[in-house]
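K.L.:
below are the sequence and a predicted model for it; my questions follow.
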Amino acid sequence: MCTDPRDRSTRGRQNGHARHHSGHHHGLGAFRRRHHHRLPHHRLRSRAPAGARGVRARGRLRRSGGGVGGPLQVHTVERRGRGTSGPQGDAYSAAAECADIEAVRAATGARFVFGHSFGGFLTLEAASAGSAFERIAVYEPGVSVDGSIPFDWAGRCRRELDAGKPAEAFLTFVRGVNPGTSGKAPRWLLRLILPLALKKPERLQKHALLPAAIREHAEIAARDSTFREYGRLDRPVLLMAGKEARSTGAGRAAAAVHEVLPGSRLLLPRLDHFGPETDPAAVAPALADFFLGSSAG
């Protein structure tokens, strides 16, 4: 989420509630692990519900070519079940996440929002529910179009977690969410590949997040093929999809939403699904130009 640092009232709230913090975040806010400005992190104690307390200022976002209209302060949100935020809870829902987003927007004065993957799904849901962001950007939002994001893997994944087999549950997840790509690889092969592709701390973190991922995908499945409702959005929307835009459900979602939003813009950077995390500098200029465009105020 972005605010103009020249806005003194917003800056005052930041300074009044800032604490140094080094936790991780997920889904909302493009610049997760790295940012080219590398400014110190700090935490904002917002008035968000107990599920989502962690908000951090992450740096400043400038236009490509150093154009006028910037910079913007970037805040990142630690969603429910991540970082210093509380657990998802038994009453978890996408609506609860959207309420968190709106609470953070109100606490920070953010005017713009960027969401990636499931965070992109929540960004569109929050905007559709009336959250007052002026401009919206999403990268490969986790929106299911005619079953494009499967959920039939979840039962087996739960059983494997209950049996104390998180590594097997993660295999089920990896194969299940992308049946057209990783789903084609046999389990024995993925057992060999994953330890090489992901270091042990990262694998353990992903194992720990599997229960949350199941709940999140259940929310996506419950909203399958409702993306046409986003056509009611009356503000500028930037949709981004990477090089797998035609081969994955999240990649195809950006084009599907673009079709129901004639005034939206669609960009196709040559990145994979994790591009905003692994190469934020490749995404940041497009975001800055969109958020700081002449019609953005």
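P.N.:
Structure's in. What do you need? Numbers count the residues shown, from 1 in each chain.
K.L.:
contacts, neighbours, all on C-alpha from now
P.N.:
Will do.
K.L.:
what are the boundaries of the helices in the stretch 101-250 of the chain?
P.N.:
Here the stretch 101-250 of the chain has its helices, by DSSP state H, counting those that start in this stretch, at 118-128, 154-162, 166-177, 187-197, 200-222, 249-260.
K.L.:
quick one: those as CSV, columns for distance to residue 108 too.
P.N.:
Formatted as CSV, the helices of the stretch 101-250 of the chain follow (distance: least, Cα to Cα, whole Å):
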stretch, distance to residue 108
helix 118-128, 16
helix 154-162, 36
helix 166-177, 34
helix 187-197, 37
helix 200-222, 25
helix 249-260, 28
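K.L.:
for these, which one ends up most surrounded?
P.N.:
helix 118-128 (a mean of 24; mean count of other Cα atoms under 10 Å).
K.L.:
ok, second structure coming up, stack it against the first:
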Amino acid sequence: MTTEPASPGELAEALENTGYLADDGVATAAFLAMRMRRPLLCEGEPGTGKTSLASALAEALGLSLIRLQCHEGIDAEQALYEWDYPRQLLHLRALEATADGPVDPDIAERSLYTRRFLLARPLLRALTESPCVLLVDEIDRADDEFEAFLLQLLDENAVSIPEFGEIRASTPPIVLLTSNRTREVHDALKRRCLYHWLVHPDVAREVAILRRRLPGLSEKLATQVASAVHRLRELDLLKPPGVAESLDWASALRALNSVELDAANAELTLGAVAKYREDADRIRAAGLTSLLAG
């Protein structure tokens, strides 16, 4: 798209053109985040489409996607920038080799801290390359210090680099943060964001997703897979299957030329939907035949 959507419905249509079928809640939350220039914090179970929303949004708007994958111990240097020390060292040696006399320390220092030697990490890239979509994925995996650092950047859309100066986004990026709720995100961050809790799609929407993402998949097989996955989510599994697992299961069945889902081919392809041995055992204990029969 060349222009910003004028309504949630228009945004939902643009997302659908990328293959992402957003419900009214998701489309409205994303639209308001864009219109109000506020970050959007998406929480929900794994597999509900939080990360793929950012990808679809970038594609729908014709913007680049910049992703920061959070993890335990991530710090500002990994997320924001670092200096290219090897190139700086080579630069110093070149200065010394070409100088007629002693190199002025002040001049040498100023020449080291320029854009030429600045390695931009995802957050800095988002500021300098905006307009773009910035995905801060799994913010709940980062520690409190990083979350506090992120607050200032989200507030000001700018960062100050001691050796270089301030870098400010001319256009604020569209920011999506995701959390699987392995820990609670602090209230200070939530106050700066719009919030949306994503749920697994209902059977009808999941059937539509399967048939959209897997062209040629029959409605019968898509309905059987979506219905079975919904019943699996009601079991006490370590990892309830998400839409990605539904797609894997349907793809596996299609690769085996199956025209329907039955107990025999469900057993053969169970590894596409159950990713823990304990979950597979629970599914078998519940009875594949009764599970598929609903």
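P.N.:
Here it is on my side, so go on. What you see is a predicted model; the values in this text were computed from it and never measured.
K.L.:
can you give me the TM-score here?
P.N.:
Once the chains are laid over each other, their TM-score by TM-score structural alignment, normalised by the length of the second structure reads 0.21; 100 aligned residues with a Cα RMSD of 5.9 Å.
K.L.:
if we can go back for a sec, among the helices of the stretch 101-250 of the first structure, which is nearest residue 57 of the first structure?
P.N.:
Evaluated over these, closeness to residue 57 of the first structure peaks at helix 118-128, with 17.3 Å, by Cα to Cα.
K.L.:
pretty sure residue 159 of the second structure sits against residue 149.
P.N.:
No. The pair residue 159 of the second structure and residue 149 does not pass the contact test of Cα atoms under 8 Å, sitting 10.1 Å apart.
K.L.:
looking at the two, which is more packed in?
P.N.:
residue 159 (18 against 12; other Cα atoms under 10 Å).
K.L.:
quick check: that one is in a helix.
P.N.:
No. Using DSSP: H, G, I helix; E, B strand; the rest coil, the secondary structure at residue 159 of the second structure is strand, not a helix.
K.L.:
who are the neighbours in contact with it?
P.N.:
Going by Cα atoms under 8 Å, 6 or more residues apart in numbering, residue 159 of the second structure touches 153, 166, 167, 168.
K.L.:
all strands of the first structure, in order?
P.N.:
Secondary structure of the first structure (DSSP state E): strands at 2-3, 18-19, 27-28, 42-45, 54-61, 72-78, 112-116, 135-139, 237-240, 265-267.
K.L.:
residues of the longest one that come out buried?
P.N.:
Going by neighbour count (16 or more other Cα atoms under 10 Å), the buried part of strand 54-61 of the first structure is 54, 55, 56, 57, 58, 59, 60, 61.
K.L.:
again, but for the last one
P.N.:
Buried positions in strand 265-267 of the first structure, judged by neighbour count with 16+ other Cα under 10 Å: residue 266.
K.L.:
got the contact list for it?
P.N.:
So strand 265-267 of the first structure is contacted by 237, 238, 239, 240, 241, 254, 255, 258 (Cα under 8 Å, 6+ apart).
K.L.:
max pairwise distance over those residues: which two?
P.N.:
Farthest pair in the contacts of strand 265-267 of the first structure, by Cα to Cα: 237 and 241, 13.3 Å.
K.L.:
what about those two, which has more around it?
P.N.:
The neighbour comparison of residue 237 of the first structure against residue 241 (other Cα under 10 Å) goes to residue 241, with 27 against 24.
K.L.:
so who does the residue nearest to residue 168 of the first structure when sequence neighbours are not counted touch?
P.N.:
The spatially closest residue to residue 168 of the first structure, leaving aside those adjacent along the chain, is residue 160, at 6.5 Å (Cα to Cα, 6 or more residues apart in numbering). Contact analysis of residue 160 of the first structure by Cα under 8 Å, 6+ apart lists 166, 168, 169.
K.L.:
that older thread, for the strands of the first structure, please prepare CSV with the additional fields distance to residue 173 of the first structure.
P.N.:
Formatted as CSV, the strands of the first structure follow (distance: least, Cα to Cα, whole Å):
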stretch, distance to residue 173 of the first structure
strand 2-3, 33
strand 18-19, 36
strand 27-28, 18
strand 42-45, 32
strand 54-61, 27
strand 72-78, 22
strand 112-116, 19
strand 135-139, 21
strand 237-240, 24
strand 265-267, 28
